[in-house]
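Asker: Starting from these lines, generate the structure:
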Amino acid sequence: MTTGTIETSSTQRAGWRAWAALAVLMLPVLLVSIDNTILNFALPAIAQDLEPTSAEQLWIIDAYSLVLAGLLVTMGSFGDRFGRRRLLLTGAVGFTIVSVLAVFAPTAGWLIAARAAMGLFGATLMPSTMSLLRSIFPERNQRRIAVAVWAGMFSAGGALGPIVGGFLMEHFPWQSVFLLAVPMLVLMLVLAPIFVTESRDPHPGAIDGWSILLSMLALGPVAYGIKEVAVHGVAGGLPVVVGAIFGWLFVRRQLRMAHPMLDMSLFRRAGFSGSLGVNLLSVIAIVGFLYFVSQHLQMIVGLSPMVAGLALLPGALTSIAGGFIVTPIARRVRASIVIPCALVLSVAAYLIVAFVGAHDVGMLVLGFALLGAGVGAAETVSGELILANAPAAKAGAASAVSETAYELGAVLGTSVLGGILTWWYRTHLVVPDGVPAELAGHAEETLAGAMNAADALGGPTGQALRDAAAAAFDGGVTATSLIGAGLVVIAMVVAAITLGGRRESATH
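Answerer: Below you'll find the model as predicted:
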């Protein structure tokens, strides 16, 4: 495999309209990334209102990412064929409409369906934003800065989700988190036709319905199966096997086609495949962290949603700063060195939580700040390598693969790390004597159920249940943190091995 880029040198530098276009494209990037994590802070209020089961709680979080992951490759290819800006605008209209419908969800099932529909339209937004960067910024150094902005906004959006969610929960009902999309996307619909130029593959080839179907049948079941394994154990892994079979059929078909929907030769390039692995593992780490820290700060420490969100503000800022700081360094130092060095900060973050303890809010804030800095820097470098290793005409499909890694990472962060945490909580919770059976059942389901039951009981028994639930949950946080640190170490190894070729030239 080779780590060199396949693009040719270009001296064409973008002007002010390109930077204005970048600002416009950051609106959907921020929205989609915020949407990945904003419900973590709204989840306690949703749980009290709609009373979902523990499985439904995970589905409320995951339905969006599962559908989005299953459709990204297809939508990225559609963007290459029909126009990336056109697809972006179409998705913005649909996302806005569905977000308004989610406001009126009377049941958990309705909300899950709305989140799935958001995933459908979200799949049209993200590949378009990154692939448009490839055509808007043909000059390599400018594109490094643009990708740093993209990665910074994506990481910051994930970190800002709890902050925005906390503010909204402090002042408005939980339904308000879905109305956030409306002003952002309406503004983008006005400005994008003015500043963002259209781009597409000049030789897209014929639409292959079988490739589209196989990609959806591969990615959707795999993402769903991973979630089921996290909740139900190995018995839930059949969808993963089914998805893997369809994935094999998809790859086989692409290799035999003269004009494939996805150029499989991209995966033979270490700069492309290695960067995908880094992105996947990094997103797992940061989303998994947010899953447990948001619940701990609100339900155990007792912070209001707004204050809990502000406690994570340093992590949002460091994720942005990490991307910009690493950009000039990446011009001179190999990615195989830069990325592992950046991710040392993320490993330290998880170890701080594991060994110092989740009960110390200051350590949680420090941990998230270190995690954000490491992931922000690593994703900036790896994201630019993905674009640099793809031909401009196939930027949409390549970006879609990159986004699939991001979204699968979001699913895995919630499902695997969240699933392990849920398992630990359930197996280690000791319900005190005197708790009625019905309330004990709620307490054994989720941390939110335990805190609601404790509030209903009151007195010494309620406090005993609250303490038992906190101890079980924080014990799970320690175990989950050690696993998170291990995943980041794997990302460091992947980067060191696969991105170990020559330094990328700044003239490309």
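Asker: okay, CA-based contacts and neighbour counts for the rest of this
Answerer: OK.
Asker: Next up, the contacts around A373.
Answerer: When contacts are counted by Cα atoms under 8 Å, 6 or more residues apart in numbering, A373 touches 315, 318-323, 342, 345-346.
Asker: ok, now with 10 Å
Answerer: Shown in contact with A373 (Cα atoms under 10 Å, 6 or more residues apart in numbering): 152, 155, 314-323, 325-326, 342-343, 345-346.
Asker: What's the PyMOL line that selects buried ones from those residues?
Answerer: With 16 or more other Cα atoms under 10 Å as the criterion, this PyMOL line picks the buried residues out of those:
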select buried, resi 152+155+314+315+316+317+318+319+320+321+322+323+325+326+342+343+345+346
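Asker: Give the helix, strand or coil label for the spatially most distant residue from the centre of the chain.
Answerer: Distance from the C-alpha centroid of the chain peaks at G434, with 41.8 Å (Cα atoms, centre = their mean). Here G434 is recorded as coil under DSSP: H, G, I helix; E, B strand; the rest coil.
Asker: quick one, what contacts it?
Answerer: Residues counted as contacts of G434 (Cα under 10 Å, 6+ apart) are 440, 457, 461-462, 465.
Asker: Also this sequence, please, to line up against the first:
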Amino acid sequence: MNVFETSGRRADRATRREWIGLAIIALPCILYAMDLTVLNLAVPSLSANLKPTAAQLLWIVDIYGFLAAGSLLIMGALGDRIGRRKLLLIGSACFGILSLIAAFARSAEMLILARALLGIAGATMAPSTLSLISNMFRDDHERTFAVSVWVASFSFGGAIGPVVGGLLLSHFWWGAVFLVPIPITALLLMVGPVLLPEHKTQNAGRLDIVSAVLSLAAALPIVFGIKLMAEGGSLGWATSTIALGLVLGVVFIRRQMGLPDPLLDLRLFKRPAVAVALGINVLDFFVGFGILVLVAQYLQLVLGLTPLEAGLWSIPAGLGFIVGSLLTSAVLRLMRPAYVLGFGLTLAAGGLALMAHAAETHGLILIVLGNVLFSIGSAPGITIVADLVVSAAPKERSGAASALSETASEFGGALGIALLGSLATLLYRSTLSVTLPTGIPVDMMETALRGLGAASSLAPSLDSGGALLSAARSAYTGAADVTFLTAAGIMLAAAIVAVGMLRRPET
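Answerer: Modelled structure (predicted):
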């Protein structure tokens, strides 16, 4: 049976307990997204205070999502064994404690470590919540709607995160943004044990820690090498680390093929629709996360908005994502998933092209409108892929299947921040290096080349600060323009693949 067709069995309908549980499940999803978006607004003030290098700043921003991606598979399998609710509550408690530590970090290295551990704790949330949904909602249409709400809750967290972060940053230091998750975590720990059901797999197989370590060991060198290339580092060292990551990735895949109870269930990829949908999901998150920091810095450092103003102007995009997510269930009753995906991704590509135009013309309204169109268009793909992957897996493997869907999302998001962020950094450096005003000391010149935030903090201390800031903003604008257009091309290609590969229903 197609996952988007109704079963027609009234016995599968959810009760009031399941719908209340869905509201509780939304809490950690909101928490997870808020923690990401509030950091984006804090990047300029964080850069001025901790003075991270360009590499450290990229690690501060994306190591959270990247280690979350590396940990998702093991957390999904662990939830199947010890219980999805138990894992969710343990992870949430750790998340609250680590958020407090991150808030009072006194160096870039300390913040990177705290963010890394937050990523591991955050990895418990998405697969636990999605697998709970797959067990709580048996009716196909109800499950699709529940997954839409699940996706929308991330969007809601992303929408209110900038506002909350902007308010905090206008009155407190940058670390205050990390205090936001603590009250949400406390509420979840109080009501979760009472209102959430527990689900776990009986007689589950052995948890393979080696596979989890291999997946993380394969991913980190690849991203490190890409960042090193973008920052003008040693080409030989960058190539070597990327090659190491690829080799370890092959070892990881081969190990999964020989395990009776693998972390990554490769049997799911025997269904072409699942494999293609996961690939599209990676691209969707690659672009979505990749432009987050770009937009936040453009609004503040190029257009000159305060953190609060930037947060307020980010709300429409978050609301657009919520609307797109909640409309997915209704639209799927009228159109095949392939056409919903294709139309949505094309709309997202159009939004990105509009943002590229707006970046060059410094049009705030057009930037916001393009971001809204992108959000509405990219939202359905996340719901469709999550529902498809979880529905394709046996119920006893729902945690691992949820982790597979979320791993694709998180890995795509982390790579998007790394690759699109590195592309923007590379373009910025190459342009600014030839447009820098004369008379700037060599050490300060290198500081300005680290990023627009570093150049903005340096400008007031120089006689030629105005010229430096103008050149840096111009370089960043050009970098943003090209990066937005690149992202638009990726989304358009994904739309073509979606319609071409998924329009024929599987048997």
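Asker: Superposed, what's their TM-score?
Answerer: Put the two chains on top of each other and the TM-score (TM-score structural alignment, normalised by the length of the second structure) is 0.93; 501 aligned residues with a Cα RMSD of 2.3 Å.
Asker: quick one on the thing from earlier: among the contacts of G434 of the first structure, which ones are in helices?
Answerer: 440, 457, 461-462, 465 (DSSP state H).
Asker: Excluding covalently adjacent residues, which one is nearest to the aligned partner of G374 of the first structure in the second structure?
Answerer: In the second structure, G374 of the first structure lines up with G377, judged by TM-score structural alignment. Nearest non-adjacent residue to G377 of the second structure, counting by Cα to Cα, 6 or more residues apart in numbering: G344, 3.8 Å away.
Asker: Just tell me what the one you found corresponds to in the first structure.
Answerer: By TM-score structural alignment, G344 of the second structure lines up with A342 in the first structure.
Asker: Is it correct that its match is in contact with A349?
Answerer: No: when contacts are counted by Cα atoms under 10 Å, A342 of the first structure is not listed as touching A349 (11.8 Å).
Asker: My read is that S304 of the first structure contacts E170, right?
Answerer: Yes: using Cα under 10 Å, S304 of the first structure makes contact with E170 at a distance of 7.1 Å.
Asker: Settle it for me: which of those two has more neighbours?
Answerer: Higher neighbour count among S304 of the first structure and E170: S304, with 17 against 14, using other Cα atoms under 10 Å.
Asker: Tell me who's in contact with the equivalent of that one over in the second structure.
Answerer: Matched by TM-score structural alignment, S304 of the first structure corresponds to T306 in the second structure. Taking Cα under 10 Å, 6+ apart, we find T306 of the second structure in contact with 41, 166, 169-170, 299-300, 312.
Asker: Closest one of these to L132 of the second structure?
Answerer: Of all the contacts of T306 of the second structure, L132 of the second structure sits closest to L41, with 32.1 Å by Cα to Cα.
Asker: And for L57 of the second structure, the neighbour number?
Answerer: Using other Cα under 10 Å, L57 of the second structure has 21 neighbouring residues.
Asker: What strand or helix carries it?
Answerer: Assigned by DSSP states H and E, L57 of the second structure belongs to helix 54-82.
Asker: Distance check, the spatially most central residue of the second structure against A459 of the second structure.
Answerer: Closest to where the C-alpha atoms of the second structure average out (Cα atoms, centre = their mean) is G413, at 4.1 Å. From G413 of the second structure across to A459 of the second structure, the span is 32 Å (Cα to Cα, to the nearest Å).
Asker: what's the answer for W59 of the second structure, then?
Answerer: Separation of W59 of the second structure from A459 of the second structure (Cα to Cα) stands at 24 Å.
Asker: The two: which is more packed in?
Answerer: W59 (26 against 19).
Asker: For the more buried one, which non-adjacent residue is spatially closest?
Answerer: By the measure of Cα to Cα, 6+ apart, the closest residue to W59 of the second structure outside its immediate chain neighbours is I112, 6.5 Å from it.
Asker: same check, this time on I212 of the first structure
Answerer: Using Cα to Cα, 6+ apart, the nearest residue to I212 of the first structure is T74, at 5.8 Å.
Asker: from what I can see that neighbour touches L217, true?
Answerer: No: the pair T74 of the first structure / L217 is not scored as a contact, 11.3 Å apart, by Cα under 10 Å.
Asker: Go through the contacts of A373 of the first structure and flag which are in helices.
Answerer: Among the contacts of A373 of the first structure, the members found in helices (DSSP H) are 152, 155, 314-323, 325-326, 342-343, 345-346.
Asker: For I337 of the first structure, the count of nearby residues, please.
Answerer: For I337 of the first structure, the tally of surrounding residues (other Cα under 10 Å) stands at 15.
Asker: for T15 of the second structure, that is, sorry about that
Answerer: Residues near T15 of the second structure, counting by other Cα under 10 Å: 10.
Asker: And it, how close does it get to K395 of the second structure?
Answerer: From T15 of the second structure over to K395 of the second structure the distance is 19 Å, taken as Cα to Cα.
Asker: cool, and P272 of the second structure?
Answerer: From P272 of the second structure to K395 of the second structure the distance is 20 Å (Cα to Cα).
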